[in-house]
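Participant: sequence-free structure coming up:
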C-alpha cells in the first residue's frame, strides 16, 4: 500500500510516526540530550537525517529495479504465454464435442439396454402365538434345555460349572 508523500508542514495519514507518539519522542530527545550533550546533538541529527535519506534512496532504487525486472520478464514471456493459450484452445476444441443445436445428429444412438425384470415381492413369514405354543407343547425336553428349567438355575443367567 502506497501512501501519499507529504511536504514539510502538511498533515495527513503519512505524517504519523508509527507506534511512536509525541510523549515518547520527548523522552528520546531528553535522553539524547543527556547522553550526547547540546553541542553534538545538531551534528547527530544531521547524520541521522542523511542516513535516513540514503536508506530511502536505496529502498526506492531497489523497488524500481525490481519493478523494471518484473516488466522485462513479463515482456519476455508474453510470446510463450500466447503460444500456450493457443495450444490450450486447440486441445479444448479437439476434446470437447461441438453440438449443432436444432439439427439432427448424424450418429446413430446406442441401443438401449432392455429393462430389468421386476423383482417379486418378498412375503414375510407370519408367526402366530398359537403356532409357537403348539410347536413347544410336544417338545418339553427341548424347552427345558433352552430355558434352563429343571436344573436349578435362573433362566436369565448362564449356568456355571464348579
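Facilitator: Here it is on my side, so go on. From a predicted model like this one, the values you see are computed outputs, not experimental measurements.
Participant: switch to C-alpha atoms for all contacts and neighbour counts from now on
Facilitator: Will do.
Participant: quick one: name whatever helix or strand follows the helix or strand that contains residue 74.
Facilitator: Using DSSP states H and E, the element containing residue 74 is helix 22-95. Following helix 22-95 in sequence order, the next helix or strand is helix 129-137 (DSSP H and E).
Participant: what's that following helix packed up against?
Facilitator: Contacting helix 129-137 under the criterion 3 or more CA pairs under 8 Å, 6 or more residues apart in numbering; DSSP states H and E is no other helix or strand.
Participant: what's that helix in contact with?
Facilitator: residue 143 (CA atoms under 8 Å, 6 or more residues apart in numbering).
Participant: may I see the buried residues of it?
Facilitator: Buried residues in helix 129-137, counted by 16 or more other CA atoms under 10 Å: none are found.
Participant: again with stretch 75-86
Facilitator: Buried-residue list, stretch 75-86, by 16+ other CA under 10 Å: empty.
Participant: try stretch 18-37
Facilitator: Buried residues in stretch 18-37 (16+ other CA under 10 Å): none.
Participant: show me the contact partners of it.
Facilitator: Contacts of stretch 18-37 (CA under 8 Å, 6+ apart): residue 41.
Participant: use this one as the comparison:
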C-alpha cells in the first residue's frame, strides 16, 4: 500500500479544491466521513456475528463432547408431553367381524 506523506496529502487537497470548489469541499468531506463510519460499523457487525457464531459452535461441540443437553434460552428447552401423548396404542392384527 502506498505511503502518502504530508506533501501528497496537500496535493490531493489542492486538486480537490480546484475540481469541486470551496463551497462543495465541506459537503464532500462530510459525505466521505459518513461513508467511512457506515463501513466501519458494518465491518464491526460482521465480525461480531462471526464471533457469536463461533461461540455457539464451541458450546455445541462442548455439549456433544459431554453428552449433556445445554439450554441457552427458554425456546430451546424441551416441553413436557402429556402422558397420553407419550404412550402409543398397541397395534393389533385382529380384524373386526364383518
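Facilitator: Ah, there it is. For clarity, every value in this text was computed on a predicted model and none was experimentally measured.
Participant: any idea what the TM-score is?
Facilitator: Comparison of the two superposed chains (TM-score structural alignment, normalised by the length of the second structure) gives a TM-score of 0.61, and 66 aligned residues with a CA RMSD of 1.6 Å.
Participant: which residue in the first structure lines up with residue 32 of the second structure?
Facilitator: Matched across to the first structure, residue 32 of the second structure falls on residue 48, judged by TM-score structural alignment.
Participant: for its match, grab the count of nearby residues.
Facilitator: 12 (other CA atoms under 10 Å).
Participant: residue 73 of the first structure now?
Facilitator: 11.
Participant: map it onto the second structure.
Facilitator: Residue 73 of the first structure maps onto residue 57 in the second structure, by TM-score structural alignment.
Participant: need the contact list for its match.
Facilitator: No residues are in contact with residue 57 of the second structure under the rule CA under 8 Å, 6+ apart.
Participant: ok, residue 82 of the first structure - contacts?
Facilitator: Residue 82 of the first structure neighbours (CA under 8 Å, 6+ apart): none.
Participant: tell me how far it lies from residue 48 of the first structure.
Facilitator: Separation of residue 82 of the first structure from residue 48 of the first structure (CA to CA, to the nearest Å) stands at 51 Å.
Participant: swap in residue 83 of the first structure?
Facilitator: 53 Å.
Participant: what does residue 129 of the first structure give?
Facilitator: Taking CA to CA, one finds residue 129 of the first structure at 105 Å from residue 48 of the first structure.
Participant: equivalent range in the second structure for stretch 144-157 of the first structure?
Facilitator: The aligned range for stretch 144-157 of the first structure is empty, by TM-score structural alignment.
Participant: and if you look at stretch 28-38 of the first structure?
Facilitator: Taking TM-score structural alignment, stretch 28-38 of the first structure hits residues 12-22 over in the second structure.
Participant: just want the most central residue of the second structure.
Facilitator: Central residue of the second structure (CA atoms, centre = their mean): residue 49, 3.0 Å from the mean position.
Participant: ok, now how distant is residue 65 of the first structure from residue 77 of the first structure?
Facilitator: Counting by CA to CA - residue 65 of the first structure and residue 77 of the first structure are separated by 18 Å.
Participant: if you could redo that for residue 133 of the first structure, that was the one I meant.
Facilitator: With CA to CA as the criterion, residue 133 of the first structure and residue 77 of the first structure are 91 Å apart.
Participant: so what corresponds to residue 129 of the first structure in the second structure?
Facilitator: Checking TM-score structural alignment: residue 129 of the first structure goes with nothing.
Participant: on the three-state scheme, residue 4 of the second structure is what?
Facilitator: coil (DSSP: H, G, I helix; E, B strand; the rest coil).
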